[in-house]
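S.K.: here is my input; please provide its structure:
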Amino acid sequence: MKSMTSRAMRAIVTVSLGAISTAAFAQADYPTRPIKLIVPFTAGGGVDTVARIVGEELKGVLGQSIVVENLPGASGMRGAETAVRAEPDGYTLLLSSAGEAAVNPHLFKNIKYDPSRDLAPISLVVKVPNVLVVNAASGMNSLDDLIAFTKSNADKASFSSSGVGNPQHLAGELLNRMASVKLTHVPYRGAAQQVTDVLGNNVTATFASYLAVASFVEAGQVKALAVTSSERIPSLPSVPAMAEHPQLKGYDVTNWFGLFAPAGTPGPVVDKLNKAVVQVLSNPVTAKKLADLGSYPSPKQPEEFKSFLATESEKFKNIITTADIKAQ
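M.R.: Alright, predicted model coming up:
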């Protein structure tokens, strides 16, 4: 009886060691086939464009194609949920904006995933500051001018964004709180209409990406008053950061895109992907392509990115709670 038990135990140990060896070999050899990169928005948008630029460069580093799959819907949650449910083997990744990973959990009661539990952070990819602009004919040339206008025109001062609860909306609400003003939020479904309505004087101001407003700034149709990052951006070096204003010290509401894998993805696979992302973003040619879009390479180690995510999530939660923002 003992002999049979010993043989059975040896067999189990042999099989277990074989499985461990096979898994270790597979991780060392990773990747051996194309990698799917889920983008939770439509093709042609900011996240999609960054995904395709970075994905093409990752192909050269990893030796496998990066296949972008657009899964828009439910404020980015459809794509994120699909990524969370995928096999944690490194062959399905998610390029998430701040919304899916740090905003939506505080905005939607029916969210079906917890980013801190269900996603493995690989690296922050880019930061995407927004720009606060007004109609160039408004006579406003600074944040002080906008604040003064808002205080004397509280009934009609407004700002637009591309949706309830996104970083642009949160940027405006934080301005309201820190400057003690009340710009009424007007949400749109995309950047084009929100900028158009600034030009048509239907809203006072808008927060939008550099890419969305660059041509209007260059044409002299809108005036850039500030950027929402903690520092000035290379694309608009003469435009101050919001935080430079005495009433707005510490202000920083920046959108960002980060790379994630499903929770449970082996550490060696996450580390290999992180090193590949850092290598790609360190390439000056790639960095310039991204910067031209107003997206600034900001790679982090997995643990650093995890801490960054927690800090951002808490910041967004605070803005949402204080402003009593409700999903629509």
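S.K.: C-alpha only now, for contacts and for neighbours.
M.R.: Noted.
S.K.: gap between the lengthiest strand in the chain and the chain center?
M.R.: Determined from DSSP state E, the single longest strand within the chain is strand 119-128. Counting by C-alpha atoms, centre = their mean, to the nearest Å, strand 119-128 is centred 8 Å from the centre of its parent chain.
S.K.: which residues sit against that strand?
M.R.: 84, 209, 254-265, 270-271, 273-274, 277, 281, 294-303, 305-306 (C-alpha atoms under 8 Å, 6 or more residues apart in numbering).
S.K.: before we move on, what about stretch 301-313?
M.R.: 101-103, 116, 121-124, 270-271, 274.
S.K.: before we move on, back to that, just the buried ones from the contacts of strand 119-128?
M.R.: The neighbour count (16 or more other C-alpha atoms under 10 Å) marks 84, 209, 254-263, 265, 270, 273-274, 277, 281, 294-302, 305-306 as buried among those.
S.K.: in strands only, show me these.
M.R.: 209, 255-262, 296-297.
S.K.: now for those, which pair is the farthest apart?
M.R.: Ser209 and Pro262 (28.7 Å; C-alpha to C-alpha).
S.K.: any idea how far Ile53 is from Leu37?
M.R.: 12 Å (C-alpha to C-alpha, to the nearest Å).
S.K.: should've said Tyr188
M.R.: 27 Å.
S.K.: one more: Phe305?
M.R.: Taking C-alpha to C-alpha, one finds Phe305 at 21 Å from Ile53.
S.K.: same check, this time on Met178
M.R.: Counting by C-alpha to C-alpha, the gap from Met178 to Ile53 is 37 Å.
S.K.: for the protein, longest helix please?
M.R.: In the chain, with assignment by DSSP state H, the single longest helix is helix 2-29.
S.K.: what segments of this protein are helices?
M.R.: Going by DSSP H, the chain shows helices at 2-29, 46-62, 77-85, 98, 115-118, 143-152, 167-179, 191-199, 210-218, 267-281, 284-291, 302-323.
S.K.: elements contacting the second one?
M.R.: So the one you mean is helix 46-62. Counting contacts by 3 or more C-alpha pairs under 8 Å, 6 or more residues apart in numbering; DSSP states H and E, helix 46-62 packs against strand 35-39, strand 66-70, strand 92-97, helix 267-281, helix 284-291.
S.K.: which one of these lies nearest to Val213?
M.R.: helix 284-291 (14.6 Å).
S.K.: in the closest one, which residues are buried?
M.R.: 286-287, 290-291.
S.K.: please apply the same query to stretch 243-256.
M.R.: Buried, per 16+ other C-alpha under 10 Å, within stretch 243-256: 243, 245, 248, 251-256.
S.K.: please provide the structure for the following sequence as well, for comparison with the first:
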Amino acid sequence: MVALHEKLRVVFLACTVLFGVATASQAAGFPDRALTLVVPFSPGGGHDFTARLLASKLDSYLGQQVIVINKPGADGMIGAQYVARSKPDGYTLVMSSPAETVIAPFLYKNMSYDPGKDLSPVTLVGITPIALIANPSFPPNTVTELVAYVKAHPGTVNYGTPGVGSAQQLAVDWIDRSTGIKMLDVPYKGAGPATLDVLAGQVPLASVGMAPVMPHWKEGKLKVLAIMDNKRLKWLPDVPTASETAGAGAVDVVQWMGLFAPAGTPKAIIDKLNTAFAKVLHDPAVRKTMIGQGVDPVGNSVADFSKYLKQESRKYAALVKESGISAK
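M.R.: Now for the predicted structure:
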């Protein structure tokens, strides 16, 4: 019996060594073909813009083309699920947001994937403020004026968001609850379509990341009532925060872009991806372009991104509970 145990132990050790050698060999040759970067939202939003910008630069660091595809739907969960179920070899990645990674687990009882178990963090790509935007024809110009307008026109004001339970919806829900008003959320498949409908006057307001707003705001085609940070931004000093509204408490909600690979992707490959994306995100020209579009580039370590995700998860657990928002 002892001899059998010894033989099994030797076999196990041999398999472990062979697996380690195979994994190291796989990582050494990575990548040897094009990569796919999934954006779980429609074209035209901040995630789409950022993904395509980075993809155009990554071939210099990875030696392979990065192809961006959009898989919108189910508040970002369709794209995230697609990657979670992909082969864990580093060739299929997702540029995710808070909605489908740290918020959805508190909204949906039966998700088709578990973000914490089925996706591996690679790096925090960037952060963009959430802006409450309006069509220029909409009378209110500040959140204070908006509160007064909604109270004078109850049940008539709609606003667009990238989806149910998104950080953008939770930010407006905070305004609703703290000021005693109620606006109706109109969910879209991304910030791009929501922004376009505000431009067209289909909805008067939208809560979206600043990235798709910047060019229209600069041209005066949209107005920004406030951002959802708890302090004004250095590069948007004249735009007030929602927290400055009389009678409202502090709110600090941002939209971020995080890179994930399927769980089980070898650490050596995760590290290669992290290094490549960090180099692109610290490129001065890339940083200038991203900041010009309202996105602050990050490109941190896997450990730091994982720590950030835990902090975000705790924050949104409380926000979702307080909001009373539930997914159908």
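S.K.: so what number do they get for TM-score?
M.R.: Between these two chains, after superposing, the TM-score reads 0.83 (TM-score structural alignment, normalised by the length of the first structure); 325 aligned residues with a C-alpha RMSD of 3.3 Å.
S.K.: ok, Leu37 and Ile53 of the first structure, which is more surrounded?
M.R.: The neighbour comparison of Leu37 of the first structure against Ile53 (other C-alpha atoms under 10 Å) goes to Leu37, with 24 against 15.
S.K.: for that one, give me its contacts.
M.R.: Contacts of Leu37 of the first structure by C-alpha under 8 Å, 6+ apart are 51, 66-69, 92-95.
S.K.: ok, those residues vs Gly18 of the first structure, which is closest?
M.R.: Thr92 (25.5 Å).
S.K.: neighbours of the closest one, how many?
M.R.: Using other C-alpha under 10 Å: Thr92 of the first structure sits among 24 other residues.
S.K.: got it, and Met214 of the second structure?
M.R.: 17.
S.K.: neighbours of the residue nearest to it when sequence neighbours are not counted, just the number please.
M.R.: Nearest residue to Met214 of the second structure, sequence neighbours excluded (C-alpha to C-alpha, 6 or more residues apart in numbering): Gln293, at 5.8 Å. Look at Gln293 of the second structure: counted by other C-alpha under 10 Å, it has 19 neighbours.
S.K.: likewise Ile325 of the first structure?
M.R.: Neighbours of Ile325 of the first structure using other C-alpha under 10 Å come to 17.
S.K.: hang on, it packs against Leu107?
M.R.: Yes: contact criterion C-alpha atoms under 8 Å: Ile325 of the first structure and Leu107 qualify, at 7.5 Å.
S.K.: spatially central residue in the second structure, please.
M.R.: Most central in the second structure under C-alpha atoms, centre = their mean is Ser97, positioned 1.8 Å from the mean C-alpha point.
S.K.: so what does that residue match up with in the first structure?
M.R.: The equivalent of Ser97 of the second structure in the first structure is Ser97 (alignment by TM-score structural alignment).
S.K.: check contacts around the residue nearest to its match when sequence neighbours are not counted.
M.R.: Excluding the flanking residues, the one nearest Ser97 of the first structure by C-alpha to C-alpha, 6+ apart is Phe257, at 4.3 Å. By C-alpha under 8 Å, 6+ apart, the residues touching Phe257 of the first structure are 47, 95-98, 124-128.
S.K.: swap in 6 Å and give it another go.
M.R.: Listed by C-alpha atoms under 6 Å, 6 or more residues apart in numbering, the contact set of Phe257 of the first structure reads 96-97, 125-126.
S.K.: and these as JSON lines, adding distance to Ala310 of the first structure?
M.R.: Shown next, in JSON lines, are these (distance: C-alpha to C-alpha, whole Å):
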{"residue": "Ser96", "distance to Ala310 of the first structure": "15"}
{"residue": "Ser97", "distance to Ala310 of the first structure": "14"}
{"residue": "Val125", "distance to Ala310 of the first structure": "16"}
{"residue": "Val126", "distance to Ala310 of the first structure": "17"}
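S.K.: buried subset of those, written for ChimeraX?
M.R.: Per 16+ other C-alpha under 10 Å, the buried members of the contacts of Phe257 of the first structure correspond to this ChimeraX selection:
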select :96,97,125,126
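S.K.: which of the contacts of Phe257 of the first structure sits closest to Pro237 of the first structure?
M.R.: For the contacts of Phe257 of the first structure, the nearest to Pro237 of the first structure is Val126 (18.4 Å; C-alpha to C-alpha).
S.K.: and that closest one, how close does it get to Pro31 of the first structure?
M.R.: 24 Å.
S.K.: just Ser142 of the first structure next, same as before
M.R.: Relative to Pro31 of the first structure, and taking C-alpha to C-alpha, Ser142 of the first structure is found at 51 Å.
S.K.: Ala261 of the first structure now?
M.R.: 14 Å.
S.K.: cool, and Ser3 of the first structure?
M.R.: 43 Å.
S.K.: ditto for Asp155 of the first structure
M.R.: 58 Å.
S.K.: neighbour-wise, which of these two wins?
M.R.: Pro31 (19 against 11).
S.K.: aligned partner of the more buried one in the second structure?
M.R.: Using TM-score structural alignment, Pro31 of the first structure pairs with Pro31 in the second structure.
S.K.: where's that match relative to Ala171 of the second structure, distance?
M.R.: 40 Å.
S.K.: how far off centre is stretch 273-287 of the second structure?
M.R.: That offset, for stretch 273-287 of the second structure, works out to 18 Å (C-alpha atoms, centre = their mean).
S.K.: repeat for stretch 117-125 of the second structure
M.R.: 11 Å.
S.K.: what's the mean deviation for that stretch versus the first structure?
M.R.: Compared with the first structure after fitting, stretch 117-125 of the second structure deviates on average by 0.9 Å (mean C-alpha distance after the TM-score superposition for the first structure).
S.K.: so what's Arg52 of the first structure closest to, chain neighbours aside?
M.R.: Val68 (7.0 Å).
S.K.: map that neighbour onto the second structure.
M.R.: That one, Val68 of the first structure, aligns with Val68 by TM-score structural alignment.
S.K.: got the contact list for that match?
M.R.: Contacts of Val68 of the second structure by C-alpha under 6 Å, 6+ apart are 36-38.
S.K.: repeat the analysis, applying 8 Å as the threshold.
M.R.: 36-39, 51-52, 55.
S.K.: now flag whichever of those residues is closest to Val164 of the second structure.
M.R.: Val39 (17.5 Å).
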